[in-house]
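> Next come a sequence and a model predicted from it.
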Amino acid sequence: MKRSSLILLSMLVVFTMFLAACGKTEEKNTATEQPKTESEKPKEEAPKKDVSLRVFSTFGGTDAAREAFQAAIDEFVSKNPNVKVENDTMSANDDGFRTKVNTDMTSGNEPDVLFYFVGADAQGFVDAGKVVPLNEILDADPEWKAGFSPAALENTRQKDGNIYAVPLTGFYEGLFVNKKIFADNNLELPTDWDKLKKAVETLSKKGIIPLAAPFDQSHYVIEHFILSAAGAKGHNSGLLDGIDPNWEKGYAAMKELYDLGAFPKDAATIDLSMASNYYGEGKAAMILEGSWAMGNWKDPNVIDNTTVLPFPVMPGGAGTGKDIIGGFGSGFYLPKSTYDNADKKDAAIALLKHLTSPAVIEKIALANGGTPAAAGVEIKGKTQTATDGFAMAASASSVNNPIDSMVAPETFSTLRAGVQAVVTGKKSPADVLKEAKEIEDANKK
């Protein structure tokens, strides 16, 4: 019994020591595993700060891409619920939008993202440092940069070599022609000057407007007549190095067609929108317009019977007959005031990248018939007219930026005012161009 008691006692002692050891181990482990400090806890991502951005663009009024542009903004906001975007728009046919942009950019009321022209129109706020070069931002995001057509990016480069505006869609301009009106009046399409003159004479006598165009907002008239007369080189020289004599020839040709009854009787009072309405309603046989105009024409008899041609070369003109106006004349700017704002900078750049992504570019191009700025995106025209327009641009011997991107706004206003003065015989082409040249020289000083 004593032996058994000793054994039992020994076992109890060992068991007690084991329990004590376990307790010390647990105590040691407990002491080792101290509560985690705040810095050691997994960090919860802070909610993104609410940001409000204002985008100003010309996707307003009756612009064909208005809804597609709004949809692109809505898509961005849905993916970034902390960002509110005000879509501030005006129509490009309203000359007041230039005044608004220039006023906003010089008065401290800059938008956070600006869609506007490149070239001379932007030179003032570019020189004033109101927008930031996008070269480094593009280089820092190779995927974004590679999404653009190199030619499109190059077309937006300013004189100092920097890219301040990233393009969305390009454009082409041409002579839009109602084939049915020509066929009904036994006229050949105006592929040369004589056919154009015959069409003007015939149609004006029948009470049909041959060429829908206003005198004041005569942008497309000036560009096409001068390109026809002076060719690409003379057209693109602007007025900086003197007056190309062929520019006088272009203005003289405007008067020649005016005397034949080419323009609407109220050309002195209508604007571009009204001229477009005349064509879109089948009241005019021709109009000088851009690719964007097609979206505004709703009459199937007009849409289904329209083609677009290069403006023909006038006698003695230096053009080839296949020169066109076109390019990538506008894009999105990032104002410096937004770039320097820590709360807005990243959101604005993210919006900029979204609005110029290949997917959005394709949707805008489908809506407005423009040339996509995205690499590898091919757009087939929604209508035969759009297809004809793309074919015209593809076969052009030269694609040239509009004259108003090469001269100061005040100079171009003088050229515009000169159209009515010349066609009505109040001024000679030489007088108008001399006045414009003096204004251009004064602006360059």
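That came through fine.
> C-alpha from now on. contacts and neighbour counts both.
OK.
> doesn't Lys84 make contact with Val55?
No - in this structure, Val55 is not within contact of Lys84 by Cα atoms under 8 Å, at 10.5 Å.
> And those two? Which one has more around it.
Comparing Val55 with Lys84 by neighbour count (other Cα atoms under 10 Å), the higher total belongs to Val55, at 21 against 18.
> Now do the buried residues in whichever strand or helix holds the more buried one.
For Val55, the host element (DSSP states H and E) is strand 51-57. Across strand 51-57, burial judged by 16 or more other Cα atoms under 10 Å covers 51, 53-57.
> what two of those residues have the greatest distance between them?
Val51 and Ser57 (19.5 Å; Cα to Cα).
> Pro210 - how many residues pack around it?
Per other Cα under 10 Å, the neighbour tally for Pro210 reads 30.
> ok, now Lys205?
12.
> ok, now how distant is it from Leu351?
54 Å (Cα to Cα, to the nearest Å).
> Spatially nearest residue to Leu167, not counting backbone neighbours?
Actually, residue 167 is Pro. It isn't Leu. Nearest residue to Pro167 in three dimensions, chain neighbours excluded: Gly331, at 4.2 Å (Cα to Cα, 6 or more residues apart in numbering).
> hold the first one in mind and look at this next one:
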Amino acid sequence: MKRNFMVILTLILALSTVLAACGKNNNAPSSAASSSAASSSASESASPSPSEEVEPFTLSLRHIQIGEPQKFRKAILDDVVKATEAEVPGLKFELDGIEDAVNRFTKLPAEMAAGNPPKVFDLFGGNADALKYAKAGRLLDLTPILDELGLKDKFLNVFGQFTLDGKIYGLPIGGNMEGVFYNTELFQQNGLNAPTTWDDLVKAADTLKDKGITPFAIGSQAGWVPNMLLNTLIGRQVSAGFPNGLTDGSFKWNQPEAVAGFTVYKEWVDKGYFTKGELGKTYDDMLNDFAAGKAAMIFDGSWRSSAFKAGAVAAGLEGKVGFIALPAIPNAKGDQTSINANYGNGYGFSSDLNDSELKAVKAFIKNLYNDEMQLRGLLEDGVLPSMKLSDEALAKVTDPLVKQVMDTMKNASSSFVHFDSVVQKAVNSESEVQLQKLIGGKATAQEAGDALQKVQEAENAK
């Protein structure tokens, strides 16, 4: 705005201009979210002058933060929604919270096929999700928006599973790794060391089982839960090619290394290391059994660290839980300090947005992806940040369990993603079926690998 011109205007118009400028200052991005003039420009464009009429509009937002275990993550989302609605005149979010697997494998694929996904939605990266939808033209290219908001260089190297032809189509909200949570009190009471070696782990499992304590709580009613451990068991057996080689045929489900992973899992089933009747147990049951002291360990994602603190679902274990990566497997061919870790889940946005919706999306991104919210996600929910945090911010991390998770990830020599972000939907579904058959004694390790490879080859041929 030009001051010389304002002098010529009437007092009323000058007053309107001042008020508009104030509104722009109120809507400017926080210092945590932006440090560039581009961000201020984006905020200004979202704020009409007082003389303009604001047309109310809604923006659909699909999330998976449902239930007690997700309450901290939902609180963060609610605050972002509230801030964005306050910033964008006329905006009202329409939240739709559903279970993770239902969104990923049922609702979102159907909506994408029909061309009517929500405007904002939970999105997984990789060939089976984000890249497939990007190729179909369903996802908003976020590359220019990140440049406009001054955010691109503030992220860690996390866009691999969301990038197609150099363009970014999704924003990981944070990262995770998978490993062993163990009840330090139960271990001490039974004279056991922290299970940092394979021998320690096996000794602990055998000792606990003999004393009537389930070594590992697990709920395998949903196949993705036991698949977490299987993914790491296979990854540790393989020197190269897993899991990316599955889709180009350079790695096969029925080659000896993959079968070895299934074999270890089956051995643990036969030894009674897992919850009895695990196929009838849910993911929530798994946590409840661990929290109640019925089991001494769980193999789970690092996000689970948020459950063991005051006010959380398993608050009784606050200060009584440790975390380690799966110990090195003797004679396995893979890198034994490598971990299953990735930044594969976040938010995507529909490519079909009008001007008002696009302004709202930019504000949503700015309000969610900043130091404040990333630090909250780490402190409150155990989600590893996808953005670069300052030393000052990291110094606020005092939870010993969260520190163990971060140190474990930092000390890993390499990482590999979960195969469900790489393989086709039919292959992932078959992996769950075959693992459940293995658990139930209806398939051998080799038979599971052979069956999976058959489906993999059929999908690769399409």
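Happy to help now that I have it. All of these numbers come straight from a predicted model, not from anything done at the bench.
> Send over the TM-score of the superposed chains.
Once superposed, the chains reach a TM-score of 0.83 (TM-score structural alignment, normalised by the length of the first structure), with 402 aligned residues with a Cα RMSD of 2.6 Å.
> got the contact list for the counterpart of Gln453 of the second structure in the first structure?
Gln453 of the second structure maps onto Lys437 of the first structure when the alignment is built from TM-score structural alignment. Lys437 of the first structure makes contacts with 239-240, 242-243, 411, as judged by Cα atoms under 8 Å, 6 or more residues apart in numbering.
> hey, where'd the strands end up in the stretch 101-250 of the second structure?
Ranges of strands in the stretch 101-250 of the second structure, per DSSP state E, counting those that start in this stretch, are 120-124, 163-164, 167-168, 171-183, 214-216.
> What residues in the first structure pair up with the longest one?
To tie it back to what came earlier, the one meant is strand 171-183 of the second structure. On the first structure, the counterpart of strand 171-183 of the second structure by TM-score structural alignment is residues 166-178.
> Buried residues, that stretch. List them.
Buried residues in stretch 166-178 of the first structure, counted by 16+ other Cα under 10 Å: 166-178.
> And for stretch 409-428 of the second structure?
Buried residues in stretch 409-428 of the second structure, defined by neighbour count with 16+ other Cα under 10 Å: 409, 412, 415-425, 427-428.
> and which of those is nearest Leu13 of the second structure?
Checking these one by one against Leu13 of the second structure (Cα to Cα), the nearest turns out to be Ser421, at 55.8 Å.
> Next, find the distance separating the aligned residue in the first structure for that closest one from Ala122 of the first structure.
Mapped onto the first structure by TM-score structural alignment, Ser421 of the second structure lines up with Ser405. Noted for Ser405 of the first structure: a distance of 9 Å to Ala122 of the first structure, by Cα to Cα.
> ok, now Ala262 of the first structure?
From Ala262 of the first structure to Ala122 of the first structure the distance is 34 Å (Cα to Cα).
> ok, the two, which is more surrounded?
Set side by side, Ala262 of the first structure and Ala122 show more neighbours around Ala262, with 26 against 23, by other Cα under 10 Å.
> Of the contacts of Lys437 of the first structure, which ones are shared with the second structure?
Using both residues aligned by TM-score structural alignment, their matches' Cα atoms under 8 Å, the second structure keeps these contacts from those: Ile243.
> Of the contacts of Lys437 of the first structure, select the buried ones using a PyMOL command.
Typed into PyMOL, the line below selects the buried ones among those, using 16+ other Cα under 10 Å:
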select buried, resi 239+243+411
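> Return the member of the contacts of Lys437 of the first structure nearest to Asp95 of the first structure.
Using Cα to Cα, those come closest to Asp95 of the first structure at Thr411, 14.9 Å.
> which stretch of helix or strand covers the closest one?
Using DSSP H and E, the element containing Thr411 of the first structure is helix 409-423.
> Does Ala363 of the second structure touch Thr84 like I think?
Yes - counting by Cα under 8 Å, Thr84 is a contact partner of Ala363 of the second structure at 5.9 Å.
> Identify each buried residue in stretch 212-231 of the second structure, please.
Of all the residues in stretch 212-231 of the second structure, those buried under the rule 16+ other Cα under 10 Å are 213-231.
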